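Enquirer: model the following, please.
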Amino acid sequence: MDSPHGAAVKAEGFGLKGPRGWAFRGLGIDAAPGSLIAVEGPSGSGRTCLLLALTGRMKPTEGHAEIGRHRLPKKMAAVRRIAALGPVPGVNDLDQSLTVAEQLREGALLQRHYDAPIRSLLRPRAERRAAASTRIEAALDAAGLDLATLPKGERTTVRDLERLEAVRLSVAIALLGSPRLLALDDLDMKLSDTERTEVWAMLRSIAARGTTVLAVCSEAPADAVVLRTAPREDGGAGTDRRAEPTAQAEPAAEQDSGARQGSAADAGSGTDKADKVEKADKVEKSETAAHDNDDTKGTDDALAEAGRA
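Expert: All right, here's what the predicted structure looks like:
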């Protein structure tokens, strides 16, 4: 039997400290591939830092984690290759000036450029376009975004999308590379109760297909593995006492409630999120430059195809 596509998420004594204090500390989790994991807590309680650390975008201060057998913090680059970010405000915002079709084509282009084998860039242009179209259609289907329902179809500009439509578009772009872990931040921001229900249904569907999902929210659904980042009244780390296993969790994970106790300390104002993301961006840019040196010819052809040469 083939192994699940999704990445198992494990951590022990996991913590991240910034200049203003601990964003989170002493976190433990053991979630099986294909789990639906919810990071629950109020804004400013270290939720985003935890998400970025578990996806290899921030370097933890203590403890360790394993994402699909890639150990953090040593294998941060490897984790980034298998973990895709859905909507994370301030980190990977959609380009408001592009149309939906342009945003999708750009996402497919970047995925092929940085994640696909170099030899794929040398295939005939028509073959590359057909492959990109197939990936886009599959990603849109998984994200539940029907372009025909948009005001101007695929020519609708991103700025004209409703919040729920923008979330679905971000998720579709993240799924273009068939990630093993999909991460989303501020999931319920500016969404009605009905829209939140729709989003969680979408994420359950994605998890059911085998992709592990990690979502930051203010209130988690009952069927998710829950990690709570709310601080205690005395300013210490909060403890989640109601973590529950997902339907996809392995029997062993079910027996210990799907997750160990998680804790997080409020580092204030997102614990210098912007500073840490900037450091992560520098790492990404360094890796990108190295990749570019390896496949310059294929890159030029791909960029020319997208009209961005």
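
Enquirer: going forward, measure contacts and count neighbours with C-alpha atoms only.
Expert: Will do.

Enquirer: and Ala31, how many residues sit next to it?
Expert: A count of neighbours around Ala31, defined by other CA atoms under 10 Å, yields 28.

Enquirer: gap between it and Arg196?
Expert: Between Ala31 and Arg196 the computed distance is 23 Å (CA to CA, to the nearest Å).

Enquirer: try Lys276
Expert: Taking CA to CA, one finds Lys276 at 29 Å from Arg196.

Enquirer: just checking, Ala237 touches Ala23?
Expert: No. Ala237 is not in contact with Ala23 according to CA atoms under 8 Å; the separation is 9.4 Å.

Enquirer: here is a second sequence; please produce its structure as well for comparison:
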Amino acid sequence: MHGAELVVEGLGLKGPRGWAFRDVSFRAGAGSLVALEGPSGTGRTCLLLALTGRMKTGEGRAEVGGLPLPRRMAAVRRIAALGQVPGVSELDPSLTVAEHLRERALLQRRFDGSVRALFRRPGTRAAETRARIDEALKAAGLDLAALPKAERTSVRDLERLEALRLGLALALMGRPRLVGVDDTDLKLSDADRAEAWALLRTVAASGTTVLAVCSEAPADALRITTVGTAEAADTTGTTGTTGTTEAADPAAPAGDAEKAEKAEKAEDSEDDITEEGADDALAETGRS
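Expert: Predicted coordinates for the structure are as follows:
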């Protein structure tokens, strides 16, 4: 599957303590490497979460793979995955690498697989799961044999770059069109930082669009800076289009526009219920 094209125009998000970011605009083709650059506290992670359908914006517009935000957040979440993001998709330090992989495979099979797949022989399902895990590990460049205790290594014993690779592998197991990575260059040596960016370039080259939060972007990435975006927008008075839905086509009958809006809201509601149902699958892994 090809990556997701990104179209962002005047995007802004305001929280209880003011604007996290504002007036962000850019375009990125499918399979691009996009670096969300800036110091900690400048709205980088909020922008990452907004573009992956996890945080609702209040100003401007964006499209991810042709899906408008914030109106189609649930649909965007189905095509976008996150690596490790503190407070959102963190790795559990008490679990081993193998336990994380098996848990993600279970969730993937239960909520993203076809109904037909549920009736396949256990041996066939196990082989397919193993193949998907191996594919994700290869794409993330994580060699289990090189870890201190191989796949039984606890997350707390992983080096920073190894943890980044594991988080990316878990995200890639769903074969997303867009993947987001937070704190890409945090606490990495120069050599490890170069290795991390080389990895993300490879993922992007394979066709998956990559959003990477960082303090300093490499020269070959599409650099989007969040430094001063909110303050600059407030100073100049620039604003985007406020609202959670797009305006209806004036040429379309009012009834059709209303039906379309209701259908989209129902789709988002159904998707949210499905995500909440993940607790059932977590119970099977012993993490409920």
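
Enquirer: any idea what the TM-score comes out to?
Expert: Comparison of the two superposed chains (TM-score structural alignment, normalised by the length of structure 2) gives a TM-score of 0.82, and 255 aligned residues with a CA RMSD of 2.5 Å.

Enquirer: who has more neighbours out of Ala237 and Ala23 of structure 1?
Expert: More neighbours surround Ala23 than the other of Ala237 of structure 1 and Ala23, with 31 against 24 (other CA under 10 Å).

Enquirer: distance check, the counterpart of Thr124 of structure 2 in structure 1 against Ala309 of structure 1.
Expert: Using TM-score structural alignment as the criterion, Thr124 of structure 2 maps onto Glu127 of structure 1. The spacing between Glu127 of structure 1 and Ala309 of structure 1, counted by CA to CA, is 20 Å.

Enquirer: over to Ala220 of structure 1?
Expert: Ala220 of structure 1 is 44 Å from Ala309 of structure 1, where distance means CA to CA.

Enquirer: over to His113 of structure 1?
Expert: His113 of structure 1 sits 13 Å away from Ala309 of structure 1, going by CA to CA.

Enquirer: so those two - more neighbours on which side?
Expert: Neighbour tally, His113 of structure 1 and Ala309, criterion other CA under 10 Å: the higher count belongs to His113, 22 against 10.

Enquirer: map the more buried one onto structure 2.
Expert: His113 of structure 1 maps onto Arg110 in structure 2, by TM-score structural alignment.

Enquirer: once you drop chain neighbours, what's closest to its match?
Expert: The shortest distance from Arg110 of structure 2 to any residue other than its chain neighbours is 7.5 Å, reached at Ala281 (CA to CA, 6 or more residues apart in numbering).

Enquirer: can you confirm that neighbour is in a strand?
Expert: No. Applying DSSP: H, G, I helix; E, B strand; the rest coil, one finds Ala281 of structure 2 to be helix, outside a strand.

Enquirer: can you report how many residues neighbour it?
Expert: 19.

Enquirer: could you do Lys14 of structure 2 as well?
Expert: For Lys14 of structure 2, the neighbour count with other CA under 10 Å is 16.

Enquirer: quick check: Thr271 of structure 1 is in a helix.
Expert: Yes. Residue assignment for Thr271 of structure 1, taken from three-state DSSP, places it within a helix.

Enquirer: now do the SS call for the residue nearest the centre of structure 1.
Expert: Nearest residue to the geometric centre of structure 1 (CA atoms, centre = their mean): Ala183, 2.2 Å. Following three-state DSSP, the label given to Ala183 of structure 1 is strand.

Enquirer: need the counterpart of it in structure 2.
Expert: In structure 2, the residue matched to Ala183 of structure 1 (TM-score structural alignment) is Gly180.

Enquirer: now do Ser97 of structure 1
Expert: Counting by TM-score structural alignment, Ser97 of structure 1 corresponds to Ser94 in structure 2.

Enquirer: quick one: its match and Asp157 touch, right?
Expert: No. Proximity of Ser94 of structure 2 to Asp157 does not meet the contact threshold set by CA under 8 Å, at 9.6 Å.
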